[in-house]
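Peer 1: could you work out the structure for the sequence below:
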Amino acid sequence: MAAVNRVFAAQLAGLPVFGPDGESIGKARDLVAGLRLDHQPPRVLGLVVEVSTRRRVFVPMLRVTAIESNAVTLATGSVNMRRFHQRPNEVLVLGQLLDARAHLASSGARLTVVDAAMEPTRTRDWVLAKLAVRQPRTGPLKLTGRRGGLQVLSWEDVSGLGLADLGTQPQGAGQLLMLFDTMRAVDVAATLRDLPLKRRHEVADAMDDEKLADVLEELPEDDQKELVDYLADERAADVLEAMSPDDAADLLGELGPTEQTRLLELMHPDESGPVRRLLAYSSDTAGGLMTPEPIVLAPDATVAEALAHIRNPDLTSALASMVFVCRPPQATPTGRYIGCVHFQRLLRRPPAELVASVADTDLPPLPPAAPLAELTRYFAAYNLTCAPVVDTRDHLLGAVTVDDVLDHLLPDGWRETGLRDLDPATPASPDSPAESDHA
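Peer 2: Take a look at the predicted model:
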């Protein structure tokens, strides 16, 4: 282990993890500590590392040989690939200790945990020796230093961080959300799944509707339904409005008819209308998989306007790969569908040229009833990432993207198991005794 005297947990979040020869293992996502019955500092058991398949695995601290400001190095490139599962006596330092409410042991003054630092011992163990805390500004000043300022205290100086306390007392989520701001929605979703149910609900309560909507779209169906059931109906409807219509329709399609109807009625008509239209189609057809919000332009729009729409950072790369040319109205279902233009063709045309003059009118559109097998053949045959869905009256209804097709082709539960488990030919890493003991 490199000579390091103190490492704060928040500094580890997201650091790349490498093997001894520089091979990439994944990213550090959390620390696992074992809480004690006495008031001694908890022993740090290991790291939660997210590997390339987005699976989160446990790496014992004995495997860690160096912790630097920009990376973590392991003694071996072989890790146990079994998914990390938290034990009853363990705490996730970032997931559960951050924002925890505690007390100054000497006076009982209220504190909020902002970060935790681990330090090495003479036996090569690591313990959570220090806590960075902040005192609520409304409380009486008990700590030295500026009112409301940060203080670094020894673990023994702080009380109220036992398993029973963390499992029952209310807890904020401000510090954890600050970490989430640096992570993709899919990574936040994976972190949320690893948290205990109480903590998961606290984090969901603290998120704004747009962020929670992004995270919900990346969660497995069972976790989506659990969170929607937890949220108040009005909040659930607001989050559904913030989701893309196709993802909202997929989620509502998993709910019972009564709950589905109740949430749709609470949504704004402009937001619920596209979702209702998607629910009218089977989920494994072009109509059920499409998004009703592709880029749609009038025939007199210019290439420059089309490129400006493609630059919208809120669009996925698949949706941004193609624009569709239709007669007014441009909202789906549109007026008569004319054709589509791939963004590469737009890049090769003069900015002032009209999109109608460069539209591909020969590409056959998909009917809304096209089954999944037909969709896969269509995308393979035409080498597309986005395709138009048009009804019998030549109205553009939406667009299907290749990621939605892949989502339905993969086995149920692929988000939980990770992509590695889908390939039976991939060899498993050998288990070390320490790793096997934790799995």
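
Peer 1: only C-alpha atoms for contact and neighbour calcs from this point on.
Peer 2: Will do.

Peer 1: show the residue spans covered by the strands in the stretch 201-350 of the chain.
Peer 2: For the stretch 201-350 of the chain, the strands defined by DSSP state E, counting those that start in this stretch cover 295-297, 322-326, 337-342.

Peer 1: this one next, for a side-by-side:
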Amino acid sequence: MSATRVFVARLAGCTVFDPAGDRLGKVRDVLVVYRRTESPRVVGLIVEIPGKRRVFLSIGRVTSIGSGQIITTGLINVRRFEQRGGEVRVIAEMLGRKLDFNDGSGEATVEDVAIEEVGPGEWQVAQLFVRRPKTGGSPFAKGATSFALWRDVVEQTKGGEAQSAEQLIATYSDLKPADLASTLMDLPQARMLEVAEELPDARLADVLEEMPESEQVEILGQLGDDRAADVLDQMQPDDAADLIAQLSGERGEALLSLMQPEEADDVRMLLSYEPDTAGGLMTTEPIIVSADATVAEGLALIRRQEMAPALGAAICVTLPPYEPPTGRFLGMVHFQRMLRYPPHERLGTLLDSSLDPVTADTSAAEVSRILASYNLVSVPVVDDNHRLVGVVTIDDVLDYLLPDDWRSHDGDDEKRTPTRFPERTVPVPTKRPVRIGARRRAGNGTQ
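Peer 2: Below you'll find the predicted structure:
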């Protein structure tokens, strides 16, 4: 081994390679089992392979850990990971736990866990990196940190006491919303709800947009009405509308009354459309500019970091006002066309005359046909007065067409069993929206 002691939090996100240097996946957690008199034994790693599938990698198949990468024997069980009784995930379940020192010196919180190799293919928990409660009155003060051996501490098991999720959230801070959503859904239910409650409003909104509706409803059900409304305010209007539609009429109306008026109005409008129509699929916050706006101004809007790619692919040009429902819709300008013209060129001269908008009652099937026939990533939606009310993007259509459980579907229809090592082990193959004057972020956090 190139390293005999490593900290688990530093392993999160490390790339796993086979002996030939081909990338197999990324580490998402470390799995241990408790023992009566000794430190917990490491049984393996939870690795995310292509397709966002979480699989188990036995620690005995790891040949090297070091320099931010892990080398394996090249063979990996590609069945979806299922946690067994007695197994504990270090990042998901140990970090943030409170401990008491056996010598009576007080309590501490686990911030990291060091594992070490004690024999060929055998690893165990070596030390805990812990933080004591702060002693000063300053809000910026932090408690002292220290290392502790497993035998020197005991975990607190007070009934009903919530386990801190702060350290877990910090560990996953760099994950994209879709990856964080996948990670949360892979946690035990109680831990998933606890972590969701601790996420900032905007971050939780991004994550909820990437989850199936059943998980969205479950998490929102754990939040108080004021917090739930704040999170809905941060979501894309179409995603918020889809979520509210899954709630009881009484809870949905209560949350709408607590949301920001402009956000609630957008959501109410979307709820008035049938879900299988363009109005039910669209987002109400595309990029909207006047005909006098220049190429330079248009490019500045679409290059915003928070801009979703599908919405940044084209800009809508209308008469005033420039918030849906706008003045008369004039047309769209695709970003590739903007790249072919000088910065001072007016967008009103670059309209795509071949693209006709759809109406809000156009069927989802027809919208899908238009996007496929003309190789588009978005199509504008207008009302009876030809005013722009929103756009339907390709991701909205895919969400509608794919099965409800597509986010957790791994492409393998074979019935899975919790068997850790099947008879055959195979190698893994290598290899929403901004308008001028918008109030806050738009888009779903896609980079």
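
Peer 1: need the TM-score between these chains.
Peer 2: Scored against TM-score structural alignment, normalised by the length of structure 1, the superposed chains reach a TM-score of 0.90; 418 aligned residues with a C-alpha RMSD of 2.2 Å.

Peer 1: ok, which of the strands of the stretch 201-350 of structure 1 comes nearest residue 372 of structure 1?
Peer 2: strand 322-326 (20.9 Å; C-alpha to C-alpha).

Peer 1: so which of the strands of the stretch 201-350 of structure 1 is the most surrounded?
Peer 2: Of all the strands of the stretch 201-350 of structure 1, strand 322-326 carries the top mean neighbour count, a mean of 27, counting by mean count of other C-alpha atoms under 10 Å.

Peer 1: ok, average deviation of that strand from structure 2?
Peer 2: By mean C-alpha distance after the TM-score superposition for structure 1, the fitted strand 322-326 of structure 1 averages 0.3 Å away from its aligned residues in structure 2.

Peer 1: which residue numbers in structure 2 go with that strand?
Peer 2: Mapped onto structure 2 using TM-score structural alignment, strand 322-326 of structure 1 covers residues 314-318.

Peer 1: kindly state which residue of structure 2 is aligned to residue 228 of structure 1.
Peer 2: Per TM-score structural alignment, residue 228 of structure 1 is aligned with residue 220.

Peer 1: for the spatially closest residue to residue 324 of structure 2 that is not a sequence neighbour, grab the count of nearby residues.
Peer 2: In this structure, residue 324 of structure 2 finds its nearest non-sequential neighbour in residue 389, 4.7 Å apart by C-alpha to C-alpha, 6 or more residues apart in numbering. The tally of other residues near residue 389 of structure 2 (other C-alpha atoms under 10 Å) stands at 26.

Peer 1: kindly report the same for residue 261 of structure 1.
Peer 2: 13.

Peer 1: ok, back up a step: with distance to residue 289 of structure 1 added, can I get the strands of the stretch 201-350 of structure 1 in TSV?
Peer 2: As requested, the strands of the stretch 201-350 of structure 1 are exported to TSV (distance: least, C-alpha to C-alpha, whole Å):
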stretch	distance to residue 289 of structure 1
strand 295-297	17
strand 322-326	17
strand 337-342	19
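
Peer 1: nearest to residue 351 of structure 1, out of those?
Peer 2: strand 337-342 (13.8 Å).

Peer 1: for that closest one, name the packing helices and strands.
Peer 2: Packing partners of strand 337-342 of structure 1 (3 or more C-alpha pairs under 8 Å, 6 or more residues apart in numbering; DSSP states H and E): strand 322-326, helix 355-358.

Peer 1: which residue numbers in structure 2 does the last one align to?
Peer 2: Think helix 355-358 of structure 1. By TM-score structural alignment, helix 355-358 of structure 1 lines up with residues 347-350 in structure 2.
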